[in-house]
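Novice: Provide a 3D model corresponding to the input given below.
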Amino acid sequence: MRIDWDVPVPMSDGAVLRADVFRPDDDGEYPVLMTLGPYGKGLAFQEGFAGMWQRLATAYPDAVAGSTNAYQVWETPDPEKWVPDGFICIRVDSRGAGRSAGLLDMLSEQEARDYYEAIEWAGVQGWSSGRVGLLGISYYAANQWLVAALRPPHLEAICPWEGFTDFYRDLNRHGGILNRFGQAWQDHQIFTVQHGVGERGRRNPNNGELVAGPPTLSEDELAANRVETIGEGKRRALLDEFSRVRTPDLTRIEVPVLSAANWAHHLHTRGNFDGYATVSSPRKWLEVHGHEHYAEFYTDYGVALQKRFFGHFLKDEATGWEQQPPVRLNVRHVDGSFEGRDEQQWPLTRTRWTRFYLDAASATLSTTEPTAEHTADFPAPGPGADFWTAPLTDPLEITGPASARVRVSSTTTDADLFVTLRVQDPSGNEVSLVSAIDAHGVLAVGWLRASHRELDEQRTLPHQPWHSHTRTLPLTPGQPVDVDVEIWPTSLVIPPGYRLGVTLSGRDFQMPGDGPWPVLYGIEQRGNGVFVHDDPDDLRAGIYDGTTTLHTGPHSRTSLLLPVIPPPA
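Specialist: Model (predicted):
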């Protein structure tokens, strides 16, 4: 393998980005797999994300087998697993990050244009076959959607692996409620490798160069060279132009797409399903898996899937991809196992959309509608109100998107509503599911700030309410309103004897028990990973600390719409 470090990639405005190019050591022409982003192309996975690396190596040994792992970088392909098969791997530091000078402006129009130009640069190099694909996780997936919507001529196929599509709804504000993850992520993963951190940062273990250099700038100089993307998102409570330009027009994407989703990622799950559903490309596939956020991308299962896709579209190889079903699901079971299943569509056409009604009189959840109106009060800052089915008599598979229809009132002019789907075993113990970011994840979650309840009627579906987030509709204290809450897609087969439940609360659900709970970025992970909604600047006293009243009954129709999948005939 030949490695060219810090290759200059000229931009049309005179800026120069820096790329590392890993390619076969001969004079041939090969297709390119590219990533461009702000995580530092020279930051070793083992150093920058040591805990995740240890978990990957220990729990998924196949992910690190067959490679020296010397060139592993967080959320990007391992060149040692691709170059021997006739691919070129290129990692580009985005403008203002790592080795690339300039203004750091995450997910901006400028960054998308830079990515476009980097793709076109790679497409005409002497070692390139002229065919470029994009492959990466998270940020390296999110900006695939953005640049693919610009339609670079040399872009042939994309594989966004667990990557959000909506800056406002997925990253910044769940249902209009500020998500505190963004600030922690930006401060720990982005600003620590901003171009100019220099001597205060790490070195590339392969060439000894500073990961975020060569200059070492003062903190004031660094601050002047970046846009406070998350801070701007926090300041903007409604969806405006700042969010719109960072959200791709998915309908413009026409290249082949393999969208790989995780059932339980409170940043990325929604985006991969929406991306698959919305792109215009007739050649699109959806794959859904579980486990930790970064795991399946590197396992033999994930790499084999990626190679079949890119071998077909970048190299015209007979990989069997022409027989690949449109949808590949790994359906979850309560014991942590997965059942691989091929499907023809999403959501599944055989779905039995089933209403489960909440009854405040008995705290039950049932497919039978209550016969009388009742209410349940709960303090907004408290644990909320729980509703449970009777023990199941037959297996129950829930696979797909879901929603909640809730009639609610408050003693104040607003209220946050968290809808958390849960499962208990026959002994009454909470079932926790390994999610993308949390070892103790719940089945599914939906969020909504009541003042953001206005729907975009053109985009709303029964199983996916679509909120416009362009104006607020304050509550009148004591007066009930109907709200529709989007619950992100999920999957689980619940065995007989278990119970399905839902918690409605005014704050994040917390797994019961004393822990100890893992902590990441100073955030205790108790069912929601690092995606919590407790920023004091977003929860004004006197508004979000009142008493919430839930109304149930035949007029209220407070219920869940769940995707029940019938057993095979």
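Novice: contacts and neighbour counts: CA atoms only from here.
Specialist: Will do.
Novice: For residue 109, list the residues it contacts.
Specialist: By CA atoms under 8 Å, 6 or more residues apart in numbering, the residues touching residue 109 are 245, 246.
Novice: repeat for residue 318
Specialist: Counting by CA under 8 Å, 6+ apart, the residues that residue 318 touches are 311, 312.
Novice: same thing with residue 5?
Specialist: 19, 20, 21.
Novice: In a strand, the second one, correct?
Specialist: Spelled out, it's residue 20. Yes: assessed with DSSP: H, G, I helix; E, B strand; the rest coil, residue 20 lies in a strand.
Novice: Please render the contacts of residue 5 as JSON lines that adds distance to residue 229 to the earlier fields.
Specialist: Putting the contacts of residue 5 into JSON lines (distance: CA to CA, whole Å) gives the following:
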{"residue": "19", "distance to residue 229": "24"}
{"residue": "20", "distance to residue 229": "26"}
{"residue": "21", "distance to residue 229": "29"}
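Novice: quick one: the helices in this protein?
Specialist: Counting by DSSP state H, one finds helices in the chain at the ranges 45-48, 50-59, 79-82, 109-123, 139-148, 181-185, 219-224, 229-235, 241-244, 269-278, 295-298, 300-315.
Novice: Next, the structure of the following sequence, for comparison with the previous one:
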Amino acid sequence: MSDRSFTTIENQWITLKDRTRLAARIWMPDGAEQNPVPAVFEFLPYRKRDGTSPRDESTYPVFAAAGIAGVRVDIRGSGESDGVIDGEYTERELADACELIAWIAAQPWSNGSVGMMGISWGGFNSLQVAALRPPALKAVISIASTVDRYNDDIHYKNGCHLSAQLSWAATMLGYQSRPPDPALVGERWKEMWLERLAGEPFFMEEWLAHQRRDDFWRHGSISEDFSSVEIPTLVIAGWADGYRNTPLMAVEGLGEKAKALIGPWVHKYPHFAWPKPRADFHGEAIAWWNKWLRGEDNGIDKLPQARAYILDAVRPAPRRDSDPGFWIARDVWTPPHMQCFYVEQFGRLTEGMPIPHAPEHPVYVRSPLDTGTASGEYFTLKPDAEMAIDQRLDDAGSLVFDTMPLADDCDYLGRPVLTLRLRPRAAHANLCGRLVDVHPDGTATRVAFGVVNLSHRDGNADPKPLIPGETVSIRLVLDACGYRFRKGHRIRLSLSTAYWPMILPPPEDEGMDIDIASLGLGLPVLGDHRRITVEAPANPDPLPRYIEHAAAATKRQIVRDLSANRTDYRIHEETGLYEHPKTGLSTRQLREEVWSISPDDPLSMTGVSTWTCDMHRPGWFVRTVARARIACTATDWIVSAVVTAFEDDVQIFEKIFAEKKIARDLM
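Specialist: All right, here's what the predicted structure looks like:
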């Protein structure tokens, strides 16, 4: 890496063909107009001025010092950009991205080669834009993203309704209801703010209108046609995050064009993520850009196709600073060999295949509907109770099968597969399968899990209703994992009919009869590999320090009211109040969320998510409060929301999304 001087352009207006003005923050290597440079583009609704500024300031100055311009743009209706957001990854958003790439490539300081990068939303649209093939886009780095918007995002998972869908709808209401910074847009700030408040949608209504994997979800899912992506793609994720499947799916789908890196991390960039060890994202990204945007022969194209951190007998804990394990490489990724297990006659999980035509051995299971409180968040931002905790809480309400203590260490990498036959006792049912590491002292670590709405047993596009009492065959592919089960530990398979609050309950709760004689579990053997070193970042504390006015706080509680037969899962997340030392802008966000259910009544389920967002400078204060709610009947989801805005503690706006019933589609 060089140490080139650079200039930060705090706000650059980019006017699109339709006259919409988008706001960009640019880190420009000095002398670029004389000696043009490549550029890396990131396109998000998360506000460059305050929302993503810490992580932007940890990365783009490093790129600029290496002679690579960084262009961070707020999408329509966010930050200082004009307009109103119209949804996730819409045709308009992707068209804007393509237009911006062309604008970047045409600038006198650009060498005409653009890379696109991002985590989460920015990782999603990087892949989606790559599939549109804008000519100047030469390479992508996608972190914590998806190739399948239906099955590997925060909406649905194999037909099950994720609670994260409401959480994220409330989050976006809170994020998008904030105004632009008057210091950048001037007197227009309030007019722009009121336009956003009046026009922003409640995303939940649209998402619930598409409960099957239809064209709405196929749009933007590059798994529909992997061949549409023709440029080199580095895909990164963490085992502690909800997007852990994407790197291996991308490699399988894109072939030699893709490289996969999977660490132990939550939903963060790998140079400041937890649990450690971290990875030198900056060094690798700069080499990636120099190869594909400059043509530098630096060997980065010779990376192994898949690199992964194999977790080694991890123990769940209230907070995990680091996870034991080791890095491995597979130079060419091929589908793993599956080690098979079955349940023998005494209920022991045993290596081997289920006995063909064995007599049926049905076991009835009906989990308490609050089974799942040890599941953690779908996507995790901190290495605390957002991650799955000790699974003994959930195993108590599950059907469990253990191996004998292992005679040797067993290493796995890939997606476990569960097969079985069952007879539902109602027309609607969910099934959750979990792979668990049982330590000698009984501590239980979740290694992988999968869920299925049984109406979606043969696919998500055209679900089929269950017939109570009729035997159905299930093949459930669990999420990917990289894990070592230690000698003396036991491998556990846990099966439950509930996994709340991660997935919402079906309208009926009659349980099912599982034929354990038919049960087969395939675990993906690590196979041929080599141990490698993944360099740690040189800077162990890369995020900038802002001025703290109030500390962050987090709390997660499970409250079981035994008299009322009610369980609440409560979340309190406060970012603290922090001031940017250069802009003088102070911001704070507070999330309060409560999920509630009676353990024997699926129709008692409710969820409420509230976001309070504050922004202020001396003499200027604004606050927005966004609240979203979901409940259900046997036939409908019931959703509502309200957004309220305050200026100097005076309410200036309120928008009510009135209670709306949306028919449950085989859920």
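Novice: TM-score for these two?
Specialist: The TM-score (TM-score structural alignment, normalised by the length of structure 1) is 0.78; 477 aligned residues with a CA RMSD of 2.7 Å.
Novice: that older thread, if we go to structure 2, which of the contacts of residue 5 of structure 1 are intact?
Specialist: With both residues aligned by TM-score structural alignment, their matches' CA atoms under 8 Å, the contacts of those that structure 2 also has are 19, 20, 21.
Novice: counterpart of residue 81 of structure 1 in structure 2?
Specialist: Residue 81 of structure 1 maps onto residue 62 in structure 2 when the alignment is built from TM-score structural alignment.
Novice: Quick one: residues contacting that match.
Specialist: Counting by CA under 8 Å, 6+ apart, residue 62 of structure 2 touches residue 282.
Novice: What about residue 253 of structure 2, how many residues nearby?
Specialist: Summarising burial for residue 253 of structure 2: neighbours were counted as other CA atoms under 10 Å, giving 19.
Novice: Looking at structure 1, name the residue matched to it.
Specialist: So, by TM-score structural alignment, residue 253 of structure 2 is matched to residue 278.
Novice: contacting residues for that match?
Specialist: Residues in contact with residue 278 of structure 1 (CA under 8 Å, 6+ apart) are 250, 251.
Novice: Now with 10 Å, please.
Specialist: 249, 250, 251, 252, 253, 272 (CA atoms under 10 Å, 6 or more residues apart in numbering).
Novice: can you map out the strands along the stretch 51-200 of structure 2?
Specialist: Secondary structure of the stretch 51-200 of structure 2, counting by DSSP state E, counting those that start in this stretch: strands at 69-74, 110-119, 137-143, 156-157, 160-161.
Novice: just so I know, which of the ones you listed lies nearest residue 371 of structure 2?
Specialist: strand 160-161 (15.2 Å; CA to CA).
Novice: Average offset of that closest one relative to structure 1?
Specialist: When structure 1 is superposed, strand 160-161 of structure 2 averages 0.6 Å from its matched positions, counting by mean CA distance after the TM-score superposition for structure 1.
Novice: circling back to that earlier point, now the kept ones among the contacts of residue 5 of structure 1 in a markdown table, with neighbour count and distance to residue 564 of structure 1?
Specialist: Below are these laid out as a markdown table (neighbours: other CA atoms under 10 Å; distance: CA to CA, whole Å):
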| residue | neighbour count | distance to residue 564 of structure 1 |
| --- | --- | --- |
| 19 | 25 | 48 |
| 20 | 18 | 48 |
| 21 | 21 | 48 |
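Novice: my read: residue 473 of structure 2 touches residue 422, true?
Specialist: Yes: using CA atoms under 10 Å, residue 473 of structure 2 is in contact with residue 422, at 6.6 Å.
Novice: Common neighbours of those two, please.
Specialist: residue 518.
Novice: More neighbours: which of the two?
Specialist: residue 422 (21 against 14).
Novice: Please report how far the more buried one lies from residue 627 of structure 2.
Specialist: 40 Å (CA to CA, to the nearest Å).
Novice: now residue 102 of structure 2
Specialist: For residue 102 of structure 2 relative to residue 627 of structure 2 (CA to CA), the value is 39 Å.
Novice: Please apply the same query to residue 514 of structure 2.
Specialist: With CA to CA as the criterion, residue 514 of structure 2 and residue 627 of structure 2 are 40 Å apart.
Novice: With residue 413 of structure 2 instead?
Specialist: From residue 413 of structure 2 to residue 627 of structure 2 the distance is 40 Å (CA to CA).
Novice: cool, and residue 529 of structure 2?
Specialist: Residue 529 of structure 2 is 49 Å from residue 627 of structure 2, by CA to CA.
Novice: These two: who's more crowded?
Specialist: residue 627 (25 against 15).
Novice: does that one sit in a helix, a strand or a coil?
Specialist: Criterion first, three-state DSSP; result for residue 627 of structure 2: strand.
Novice: which residue packs closest to it, ignoring adjacent ones?
Specialist: Spatial nearest neighbour of residue 627 of structure 2, chain neighbours left out: residue 610 (4.3 Å); criterion: CA to CA, 6 or more residues apart in numbering.
Novice: Surely that neighbour is in contact with residue 574?
Specialist: No: using CA under 10 Å as the test, residue 610 of structure 2 is too far from residue 574 to be in contact (11.7 Å).
Novice: Which residues are in contact with residue 77 of structure 1?
Specialist: 33-35, 71, 89-91, 135-137, 297-298, 303.
Novice: From those, pick the one nearest residue 334 of structure 1.
Specialist: Taking CA to CA as the measure, residue 297 is the one of the contacts of residue 77 of structure 1 closest to residue 334 of structure 1, at 22.7 Å.
Novice: For that closest one, which non-adjacent residue is spatially closest?
Specialist: With sequence-adjacent residues excluded and distances taken as CA to CA, 6+ apart, residue 297 of structure 1 is closest to residue 303, at 6.5 Å.
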